[in-house]
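J.: build me a structure from this.
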Amino acid sequence: MTDIAAGFRALHIKGDPFLMVNVWDRGSAKMMAAMGAKALATSSAAHAFTLGRPDGGTVTRDEALAHAAEIVSVVSVPVQGDFENGFGDDPDTCAETVRMAAEVGLAGVCIEDIALPSPEAYDFDLAVERIRAAAATARALPHDFVLTARADGIMTGVYDTDEAIHRLRAFEVAGADCLYAPLPPDMDALAKICAKTTAPVNALVAGPYTAQTQAAFARIGAARLSVGSALARVTHRALFDAAQGMLEGGGFSVLKNGISSDIIDDLLT
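T.: From the prediction side, this is the model:
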């Protein structure tokens, strides 16, 4: 565990971003690791989809921990837990979540500043205290552990880029190892976030950012790329299109586009 977590930290280099692929079950985790992913992460939305639930605070901490433990058990690369708001409002709960995440073998977690299931952001001072408590627990662990602090209000429209930077800089001072403001308005805003902070910055490759390249993210100083639930949504798109063709159109031609079982078997072996 020590080597895996330390190796995860070492991957975070500003201007040389690595891709951390978000997965949602043992199969997707094994496939991505076999195909060369250097690190994996859970996705709260993708996990919720597998449980037949919508995204946004519908997964419990126990469920998220058990889900993460399953993924950790089948790969040898670092895994980060997408643990939403830390599964509670108060700083002590965030700290406990970090401790429990480390116990199941995660190399790190990310904690956001949205008071789920509400769309509202935590008050600035409380948001910082939550990260400070989580960071203190992370540093007290017997091995390395990467804490990512998220300023999600920029994605939900609760606050602007300047407030996101204000929060991220405070999160860094509070002890966060990696910073994350999902889906800023544009690449210029993301570049500003990278320039105004010193800790490694994670960029979410989703929505309009899927038009960018890894080299473009490198040029603006990003250290890590993640895909959130985007890869899971691609699979749901395929499922939706195939089902629509069969159940509404009465045709089955879309099924001919499936990947060979031999390829899947090789990746899962």
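
J.: only C-alpha atoms for contact and neighbour calcs from this point on.
T.: Will do.

J.: helix, strand, or coil at residue 12?
T.: Under DSSP: H, G, I helix; E, B strand; the rest coil, residue 12 falls in the coil class.

J.: gap between it and residue 201?
T.: From residue 12 across to residue 201, the span is 8 Å (C-alpha to C-alpha, to the nearest Å).

J.: mutual contacts of those two, please.
T.: 223, 224 (C-alpha atoms under 8 Å, 6 or more residues apart in numbering).

J.: those two: which has the busier surroundings?
T.: Legend: neighbour count by other C-alpha atoms under 10 Å for residue 12 and residue 201, higher for residue 201 (31 against 21).

J.: what count of nearby residues applies to the closest residue to that one other than its chain neighbours?
T.: Leaving aside its chain neighbours, residue 201 sits nearest to residue 179 (4.8 Å; criterion: C-alpha to C-alpha, 6 or more residues apart in numbering). Using other C-alpha under 10 Å, residue 179 is surrounded by 30 other residues.

J.: got the contact list for residue 179?
T.: 148, 149, 150, 168, 171, 172, 199, 200, 201, 202.

J.: would you agree the last one falls within a strand?
T.: Yes - checked against three-state DSSP, residue 202 lies within a strand.

J.: just give the nearest non-adjacent residue to it, would you?
T.: residue 224 (4.5 Å).

J.: any idea how far that neighbour lies from residue 10?
T.: Residue 224 is 11 Å from residue 10, by C-alpha to C-alpha.

J.: which one of the two is surrounded by more residues?
T.: residue 224 (26 against 9).

J.: isn't the more buried one up against residue 9?
T.: No - the pair residue 224 / residue 9 is not scored as a contact, 10.6 Å apart, by C-alpha atoms under 8 Å.

J.: now do the buried residues in stretch 102-113.
T.: Judged by neighbour count (16 or more other C-alpha atoms under 10 Å), stretch 102-113 contains these buried residues: 102, 104, 105, 106, 107, 108, 109, 110, 111, 112, 113.

J.: please provide the structure for the following sequence as well, for comparison with the first:
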Amino acid sequence: MQTLKEQAELFHQLHIKGNPLVLINVWDAGSTKAIESIGAVAIATGSWSVAAAHGEQDGEIMPFEWVLSNLARITSSTKLPVTIDIEGGHGRYASEVKENVLRIIEHGAVGINIEDQLPGGTGLYAIEEFVLRLRAAREAAERMDIPLFINARTDIFLQTAPAQHNSSHLEEALVRSYAYAEAGASGLFVPGLQDPQLIQELCERSPIPVNVMVTSNEPTPAQLAMLGVARVSYGPYPYQSAMEHLKELGRSILLETS
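T.: Model prediction:
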């Protein structure tokens, strides 16, 4: 049985540029067991899916105590490393982020996603302010003696339609990448970015591994690997797909009984 520290070290090692860690995001203990059973090497939650599964909206509306209790059930149901999406950190101040990350680690997670989007989705934290939040998360991990994988999510590319992404967005992402890495981030998460050329350049120039979320048929995970991506995730798609299947199943049953 691996210790939490050993799980954290393994999770870091799974991020390989050109041979990405593929994460099929889960939302509870049941979906965790399903994904583990098909050969996954790590477990990742998605905040949108977790909130939806609890009948809530995304955006830190779901009480943090619910987040923790759900995490506890997930980590107790698997032997795999678990990373959790904590949105912006569930706290306005860096001190709150630090306390929350301490509790996340206590509940068995070895990785977090933390985003630079302001609560409510109206713009991004200034780099200086988000750096304080990342440093607080790293301080919490160091206190627990766990090499927590801090996946710093920047929402630069979500603020603009994919067709309008250009080199200025890339340069802004790179500025944040270097600042976030210096503050203790382990990886850079860029949801919304789909352009292969921009992805490749970001992977080449970022000081930390890049995580891309699959949101369409292309680029595929194989293509993302060739572009230098180190982590591929699926966000809310698995939950949405499962719910669509459930509805279709329900419709067919109701039709048969009507």
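
J.: TM-score, when you put one on top of the other?
T.: TM-score of the superposed chains, computed with TM-score structural alignment, normalised by the length of the second structure, equals 0.89; 248 aligned residues with a C-alpha RMSD of 2.0 Å.

J.: on that earlier part again, what do we get in the second structure for the residue nearest to residue 202 of the first structure?
T.: Alignment note: residue 224 of the first structure maps to residue 231 in the second structure; criterion TM-score structural alignment.

J.: hmm, its match is touching residue 214, no?
T.: No - Residue 231 of the second structure is beyond contact range of residue 214, at 10.5 Å (criterion: C-alpha under 8 Å).

J.: what's the neighbour count on residue 246 of the first structure?
T.: 15.

J.: swap that for residue 228 of the first structure, please
T.: Residue 228 of the first structure: 24 neighbours (other C-alpha under 10 Å).

J.: report how many residues lie close to residue 152 of the second structure.
T.: Neighbours around residue 152 of the second structure, by other C-alpha under 10 Å: 29.

J.: quick check: it is in a strand.
T.: Yes - the assignment for residue 152 of the second structure is a strand, going by three-state DSSP.

J.: mind listing the helices for the stretch 151-258 of the second structure?
T.: All helices of the stretch 151-258 of the second structure, identified by DSSP state H, counting those that start in this stretch, fall at 167-182, 196-205, 221-227, 237-257.

J.: those helices: which one's closest to residue 48 of the second structure?
T.: Nearest of the helices of the stretch 151-258 of the second structure to residue 48 of the second structure, taken as C-alpha to C-alpha: helix 237-257 at 8.9 Å.

J.: show residues contacting the closest one.
T.: Identification of contacts with helix 237-257 of the second structure by C-alpha under 8 Å, 6+ apart yields 24, 25, 26, 27, 49, 215.

J.: CSV please, covering the residues you listed and showing secondary structure, distance to residue 146 of the second structure and neighbour count.
T.: CSV is the format used below for these (DSSP: H, G, I helix; E, B strand; the rest coil; distance: C-alpha to C-alpha, whole Å; neighbours: other C-alpha atoms under 10 Å):
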residue, secondary structure, distance to residue 146 of the second structure, neighbour count
24, coil, 24, 23
25, coil, 23, 27
26, strand, 23, 27
27, coil, 24, 26
49, helix, 26, 23
215, coil, 32, 17
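
J.: now, the most widely separated pair of these?
T.: Based on C-alpha to C-alpha, the longest span within these runs between 27 and 215 and measures 17.9 Å.

J.: which of the contacts of residue 179 of the first structure has the largest number of neighbours?
T.: residue 149 leads the contacts of residue 179 of the first structure on contacts (other C-alpha under 10 Å) with 34 neighbours.

J.: contacts only, for the counterpart of that residue in the second structure.
T.: Aligned counterpart of residue 149 of the first structure in the second structure: residue 152 (TM-score structural alignment). Residue 152 of the second structure makes contact with 113, 114, 115, 116, 134, 180, 185, 186, 187, 188, 189, according to C-alpha under 8 Å, 6+ apart.

J.: what of residue 69 of the first structure?
T.: Contacts of residue 69 of the first structure (C-alpha under 8 Å, 6+ apart): 104, 105, 106.

J.: and the last one, what does it touch?
T.: For residue 106 of the first structure, the residues meeting the contact criterion (C-alpha under 8 Å, 6+ apart) are 5, 68, 69, 72, 78, 79, 80, 81.

J.: which residue of the second structure sits opposite the fourth one in the alignment?
T.: Across the two structures, residue 72 of the first structure finds its equivalent in residue 75 of the second structure, going by TM-score structural alignment.

J.: cool, and residue 48 of the first structure?
T.: Aligned partner of residue 48 of the first structure by TM-score structural alignment: residue 51.

J.: burial count for that match?
T.: Residue 51 of the second structure, neighbours per other C-alpha under 10 Å, totals 20.

J.: next, the contact list for it, please.
T.: Contacts of residue 51 of the second structure (C-alpha under 8 Å, 6+ apart): 57, 58, 62.
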